[in-house]
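Novice: Quick one, fold the following:
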Amino acid sequence: METLLLDAETVEDNAPMGPLVDAVEAAFAAYERGDATMPPKSYVDLPQYDGDFRSMPAYLDAGDWDAAGVKWVNSHPHNRERHGLPTVMGTMIYSDPETAVPLAIMDGTTLTTRRTGAAAAVATDHLAVEGASSLGLVGAGVQARAQLEAIATVRPIETVVVADADAERAAALVDAVRDRFDARAGSVAEAAACDVVSTTTPVRSPVVDTVGDRTHVNAVGADAPGKHELADDLLAAAKLVVDDREQCTHSGEINVPYGAGRLTDDDVHAELGAVVTGAATGRTPEDGVTVFDSTGLAIQDVAAAHVVYERAAAAGAGTSVDLLGLTRESA
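Specialist: Modelled structure (predicted):
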């Protein structure tokens, strides 16, 4: 059996948001049911290079399919200025759970972008008002585009308001999507007044103080201790759903107020898996503001890799290599 090598373009071509959202939702359900194994993310610190490596392994059984894999990803904040390279680069190894054969090695950076958008779409589907038609994007980078593409698969988004400290970047995103949406650049307050808001900034001091009375917020930007996009009062008053309690209290949107004692375990309504399976409520008529704290889980990577591999293999995409020399051994 050969291994498929899938570059960034091939991953993008074989990661349509509809199937990704379905697969990521199935992964959250499997995790809640106990049908997933996901050891804690491990770190290899490299202070001599001002960076680190992280490994994210997981296995999940979604019922109709099961999958396993590990993402190897770095964070080297000075890469661009020193070497002309991205700060974050990821590689995904996707394996057959039954035989352990590596079915694919694929670009994990594009995969991460796509699955993060898909996770927000799952949360939006369960927590946003049914007819949500406006989306505010606080931050106009690559992840903002993924958020828009994904959320538009679960809600009838018509209006998009983009807020970014870099006016040129906000304008570029507006230009890129205005053929499908009524899109415009605006202030953070204008974006935050939309039916759904996705925040994707790396800030360490909150930039969103208030939102609409029944707004759903996907808090995506906080992925390390000290990062914090939403005001504490907003979080405390909202129906708060997290992807993983331990990870979110350590490095998610709630990590700062939780560490300071301004939020406690009682303020967290549920993990998203519990909402997906019905073990906890999603949006109810009585709910006002809802917040999803998204840190990113290995089960999402594996679910997304499953979609990419199955589609790429069926289409004959990628490059096949006899990585393990199995063809030579059987000859």
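Novice: From now on I want contacts and neighbour counts done on CA atoms only, so please keep to that.
Specialist: Will do.
Novice: If you count residues, where's the longest helix of the chain?
Specialist: helix 108-127 (DSSP state H).
Novice: so how far is it off the chain centroid?
Specialist: Remark: helix 108-127 is offset 4 Å from the chain centroid, using Cα atoms, centre = their mean, to the nearest Å.
Novice: would A165 count as being in a helix?
Specialist: No. A165 is assigned coil when assessed by DSSP: H, G, I helix; E, B strand; the rest coil, not a helix.
Novice: Next up, the contacts around it.
Specialist: Counting by Cα atoms under 8 Å, 6 or more residues apart in numbering, A165 touches G139.
Novice: now do the one 4 residues further on
Specialist: Residues touching R169, when contacts are defined by Cα under 8 Å, 6+ apart, comprise A140, G141.
Novice: which SSE is it in?
Specialist: Applying DSSP states H and E as the criterion places R169 in helix 167-177.
Novice: Tell me the buried residues in that helix?
Specialist: Across helix 167-177, burial judged by 16 or more other Cα atoms under 10 Å covers R169, A170, A171, L173, V174, V177.
Novice: Relative to M38, how far out is the closest residue to V154 other than its chain neighbours?
Specialist: Counting by Cα to Cα, 6 or more residues apart in numbering, D125 is the residue found nearest to V154 once chain neighbours are left out, at 5.7 Å. As judged by Cα to Cα, to the nearest Å, D125 and M38 stand 24 Å apart.
Novice: Likewise for L272?
Specialist: To M38, L272 is 16 Å away according to Cα to Cα.
Novice: neighbour-wise, which of those two wins?
Specialist: With neighbours defined as other Cα atoms under 10 Å, L272 and M38 compare such that L272 has more, 32 against 16.
Novice: Would you confirm that L20 contacts A118?
Specialist: Yes. In this structure, L20 is within contact of A118 by Cα atoms under 8 Å, at 6.1 Å.
Novice: this one as well, want them side by side:
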Amino acid sequence: MKIYDAAATAQALPWGPLVRAIADTLNDLAAGRVQLPERWVLPLAPSTHWFVMPAWLSPAAGDLAAMKLITYAAHNPERGLPAILGDVLVLRASTGERLALLDGPTVTARRTAAVTLHAARQLAPQPVGPLLVIGTGAQALAHVAGFTEALGIDEVWVLGRTPASGLAFAQTLHQRGIYAEVATNLQTALERCPLIITATSAQAVCLQGQVRDDAFVAAIGAFTPQMIELDPDLTRDIAQRGQVVIDSVAARHEGGDLLAAGIDLSACQTLAEHPARQDRGPVLFKSCGSALWDLAAARCVAEEPQPTSF
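Specialist: Take a look at the predicted model:
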């Protein structure tokens, strides 16, 4: 069994092969070649939960399984620790052979950003940017990295919880050769940016106002019914003017942003249903996460041990 640390895990999951693995896994899910039990969310302590997330491919589709075991501790950043800790185990489904052990936080960051990339390429009316990212953590960084490298975005606006955190994040992006500015006014940034990503700890509303008719909003941070990032009025406005797409069926009962807005979740298509880009109106992509995406990462590692760039 190969053991990958964070750096090796990131190297094994380049954006191009990872996005392709996500598309392939979505096709296999639609064809009935994927087993995807609901994830278990187990409370360990106040604000700390253990996520148990299995998924596997039938022998005809690749005979591969992924088991993610991670802990999400919302207050870990205050302790100087990552909010997400854990691992993803890659196995041969028919035999149980252990093939690889991947760094869980790195898989989570990269596969989540790759799913958003896939959705943006399929659904965004203006996938060329500029990009507004709200949040300054690992998910925000992974999304900026993916969008600048895979979509060629060359202008990023940053809104942090505080001016200082936004400035520090922008400086981090500058060090990586990415042009970034701190957004001092949210509505002004929304008028400029057709691509918007919310990647916060989802303890309070971070996005409100009105987005452009050609906006693509990816709401990433809220992944339980109690969490929220989007103002319910904004969510309802996008649903009325445009289109709401969810990453998986689990988002119908886990998407706090949609539940708070009273959206008809039965009418929201999943990525596996291959929704088409509409002619007009903004798009809201609500992502809650799924073991399906960890399985795609496992495929990327097992099937492309020497990945190429995008």
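Novice: still on that earlier bit, tabulate the buried residues of helix 167-177 of the first structure (CSV), appending distance to A29 of the first structure.
Specialist: Rendered in CSV, the data for the buried residues of helix 167-177 of the first structure read as follows (distance: Cα to Cα, whole Å):
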residue, distance to A29 of the first structure
R169, 36
A170, 35
A171, 38
L173, 33
V174, 35
V177, 32
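Novice: if we can go back for a sec, just to confirm, what residue range of the second structure does the helix holding R169 of the first structure align onto?
Specialist: On the basis of TM-score structural alignment, helix 167-177 of the first structure is assigned to residues 163-173 in the second structure.
Novice: That stretch vs the first structure - mean distance after superposition?
Specialist: The superposed stretch 163-173 of the second structure is, by mean Cα distance after the TM-score superposition for the first structure, a mean 2.4 Å from where its aligned residues fall in the first structure.
Novice: chain center to that stretch: distance?
Specialist: Once both centres are worked out by Cα atoms, centre = their mean, stretch 163-173 of the second structure turns out to sit 21 Å from its chain's centre.
Novice: swap in stretch 150-160 of the first structure?
Specialist: Taking Cα atoms, centre = their mean, one finds stretch 150-160 of the first structure lying 17 Å from the centre of the chain it belongs to.
Novice: Mind listing what's buried along it?
Specialist: Under 16+ other Cα under 10 Å, the buried positions of stretch 150-160 of the first structure are A150, I151, A152, T153, V154, R155, I157, T159, V160.
Novice: again with stretch 95-107 of the first structure
Specialist: The neighbour-count check on stretch 95-107 of the first structure (16+ other Cα under 10 Å) flags S95, P97, V101, P102, L103, A104, I105, M106, D107 as buried.
Novice: So which of the residues you listed are in strands?
Specialist: S95, P102, L103, A104, I105, M106, D107 (DSSP state E).
Novice: which one is the fifth one nearest to, not counting chain neighbours?
Specialist: By that I understand I105 of the first structure. Closest to I105 of the first structure by Cα to Cα, 6+ apart is I93, at 4.6 Å.
Novice: Of the buried residues of stretch 150-160 of the first structure, which belong to strands?
Specialist: T159, V160.
Novice: how close does the residue nearest in space to the middle of the first structure sit to L103 of the first structure?
Specialist: With distances taken as Cα atoms, centre = their mean, T116 lies nearest the centre of the first structure, 1.6 Å away. Using Cα to Cα, T116 of the first structure is found at 23 Å from L103 of the first structure.
Novice: picking that back up, out of the buried residues of stretch 150-160 of the first structure, which comes closest to L137 of the first structure?
Specialist: V160 (7.4 Å; Cα to Cα).
Novice: Surely the closest one touches D179?
Specialist: No. Under the criterion of Cα under 8 Å, V160 of the first structure makes no contact with D179, lying 11.7 Å away.
Novice: Show me which pair in the buried residues of stretch 95-107 of the first structure is furthest apart.
Specialist: P97 and D107 (20.1 Å).
Novice: burial count for whichever residue in the second structure pairs up with the residue nearest to V154 of the first structure?
Specialist: Matched to the second structure by TM-score structural alignment, D125 of the first structure sits across from R121. By other Cα under 10 Å, 16 other residues sit near R121 of the second structure.
Novice: try R79 of the second structure
Specialist: 8.
Novice: which ones are touching it?
Specialist: Contacts of R79 of the second structure (Cα under 8 Å, 6+ apart): none.
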